[in-house]
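Asker: dropping a prediction and its sequence here:
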Amino acid sequence: MDWDWKYAGDILPDLLDGLRYTVIATLAGYVIALVLGLVWTLLRRTPSRVFNQAIRWITEFIRSTPLIPQLYFVFFVLPAWGVTIGSLTAGIITLGIHYSTYTAEVYRAGIADIPRGQWEACTALNLPRSRVWLDVILPQAIRRVIPTLGNYLIAMFKDSPMLFAINVAELLFAANKAGSVSGEFLEPMTMVGLLFVIVSVISSILVRRLERRYATT
């Protein structure tokens, strides 16, 4: 089967438009994952053992469930309960919630890695609890886990084609649509792979630069 450069050029704008939705879904979902993951982590540190275990089992359930059934639940099941969400929004929310359970474990490990002396110093200085977390603990913990958090951004980008399952017009959706119309899938699917590689490599380089600048060992 020969490569058709003209056909590849014709479908490139549609693929780039799909890539735009892929990037939007990934970045928006990543913001949710970062924020909600920190919320999960802090809730796990509450004194109530019952509440602590409830949060633990919720996050464990989400983390142990495949992403596609979660997408189907949010997009197809929730409307039956009166909650209708657009496909892109549903994809962003589901990606964010799913990956928040992973970032929560990353934050937890970063906090656990803070030397005990830091906590004791805060106690000795009688710092308010809010200052302990915002000025002492979290800045150090987050710097320690920047590499892992960055890796989850790339992982989320590579999982974004699953949004095809709920008809989000992302990159794979655009490629499949182009192939279905023309009957030729070599060019669109190959270009999808190349675009994913290009964006992943660029993201990896940016994450490594961020790591060298801010992360600690």
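Answerer: Okay, I see it.
Asker: going forward, measure contacts between C-alpha atoms and count neighbours the same way
Answerer: Fine.
Asker: and residue 156, what does it touch?
Answerer: By CA atoms under 8 Å, 6 or more residues apart in numbering, the contact list for residue 156 reads 26, 30, 95, 99.
Asker: also residue 186?
Answerer: Counting by CA under 8 Å, 6+ apart, the residues that residue 186 touches are residue 3.
Asker: how about residue 56?
Answerer: Counting by CA under 8 Å, 6+ apart, residue 56 touches residue 44.
Asker: excluding covalently adjacent residues, which one is nearest to residue 33?
Answerer: In this structure, residue 33 finds its nearest non-sequential neighbour in residue 100, 3.9 Å apart by CA to CA, 6 or more residues apart in numbering.
Asker: identify, from the contacts of residue 156, the entry nearest to residue 18.
Answerer: Taking CA to CA as the measure, residue 26 is the one of the contacts of residue 156 closest to residue 18, at 12.4 Å.
Asker: adding another structure so you can compare the two:
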Amino acid sequence: MEWDWSAVGDFMPQFWDGLLVTLQALALGSLISFALGLVWALLMRAPSRFVRWPVGVVSEFVRNTPLLVQLFFLFYVLPEWGVTLSALTTGVIGIGLHYSTYTMQVYRAGIEAVPAGQWEAATALNLPRVRTWQVVILPQAIRRVVPALGNYVISMLKDTPMLMVITVLEMLGEARLFAQEHFQFTEPLTVIGVAFIVISYLASLLLRSLERRLVR
């Protein structure tokens, strides 16, 4: 089978639409997962087990069920309970919530890696607990976990094609639609394969640069 450059040209408008949706889902999903993951990590350090236990149960449940099942539940089951969201919003929430249970563990590891002397110094200086977290613990913890968080960004990127099952036309969805309409599969699928590689590589470079800056 010969490569058809005209098919690539015909696909490009749909590709750019799909790329925009993919990047939106990735950016917003990452923000949700990073923010929620930090909240879960802090709640898991709460003195009361009545806080820690529910958070632990929910996070384990989310982490141990497939993202695909969660997307189906959010998109098809919640409307029966009166909660209706757009497909893209559902996908962003699904990805963000799912990966927040992984980033929670990353934050926990970073917090536990902060030397005990830092806590003791903050106590000796009579810093309030909130201030201790803000200026002593979290800056050091987050600096340690940036590489791991970056890996999850790339993982989220590779999971965005799952949004196709809830009618979100991201890159793979657009490629599949084009292929079915024109009976040409090689060109659109190759284009999005290259796009995923390029985006992943650029993201890894950006995260590596951020890591070096934080180290300095």
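Answerer: Cool, got the structure. This is a predicted model, so every value here is computed, not measured.
Asker: from what I can see the residue nearest to residue 33 of the first structure touches residue 41, true?
Answerer: No - with contact defined as CA atoms under 8 Å, residue 100 of the first structure does not count as touching residue 41 (9.7 Å).
Asker: and these two? which has more neighbours close in?
Answerer: Comparing residue 100 of the first structure with residue 41 by other CA atoms under 10 Å, the one with more neighbours is residue 100, at 29 against 24.
Asker: mind checking how far that one is from residue 121 of the first structure?
Answerer: Distance from residue 100 of the first structure to residue 121 of the first structure, counting by CA to CA, to the nearest Å: 31 Å.
Asker: who are the neighbours in contact with the residue located most distally from the centre of the second structure?
Answerer: In the second structure, the residue that sits farthest from the middle, by CA atoms, centre = their mean, is residue 124; the gap is 38.0 Å. With contacts defined as CA under 8 Å, 6+ apart, residue 124 of the second structure has no neighbours.
Asker: again with residue 7 of the first structure
Answerer: residue 187.
Asker: next: the one 10 residues further on.
Answerer: Residues in contact with residue 17 of the first structure, defined by CA under 8 Å, 6+ apart, are 170, 171.
Asker: now do the SS call for it.
Answerer: helix (DSSP: H, G, I helix; E, B strand; the rest coil).
Asker: so which residue is smack in the middle of the second structure?
Answerer: Centroid-nearest residue in the second structure, with CA atoms, centre = their mean: residue 30, separated by 3.7 Å.
Asker: what helix or strand is that residue on?
Answerer: Residue 30 of the second structure belongs to helix 5-43 when assigned by DSSP states H and E.
Asker: mean distance, that helix to its aligned residues in the first structure?
Answerer: If you overlay the two and look at helix 5-43 of the second structure, the average distance to its match in the first structure is 0.6 Å (mean CA distance after the TM-score superposition for the first structure).
Asker: how about that helix: buried residues?
Answerer: 7-8, 11, 14-15, 18-19, 21-23, 25-38, 40-43 (16 or more other CA atoms under 10 Å).
Asker: relative to the first structure, which residues correspond to it?
Answerer: Using TM-score structural alignment, the residues of the first structure aligned to helix 5-43 of the second structure are 5-43.
Asker: next, count neighbours for the nearest residue in space to residue 20 of the second structure that is not next to it in sequence.
Answerer: Excluding its sequence neighbours, the residue lying closest to residue 20 of the second structure (CA to CA, 6+ apart) is residue 170, at 7.7 Å. Neighbour count of residue 170 of the second structure, defined by other CA under 10 Å: 27.
Asker: pretty sure residue 170 of the second structure is touching residue 16, no?
Answerer: No - if you go by CA under 8 Å, residue 170 of the second structure and residue 16 don't touch, sitting 9.4 Å apart.
Asker: before we move on, the earlier item: so who does the residue nearest to residue 33 of the first structure touch?
Answerer: Going by CA under 8 Å, 6+ apart, residue 100 of the first structure touches 32, 33, 34, 35, 36, 37, 38, 40.
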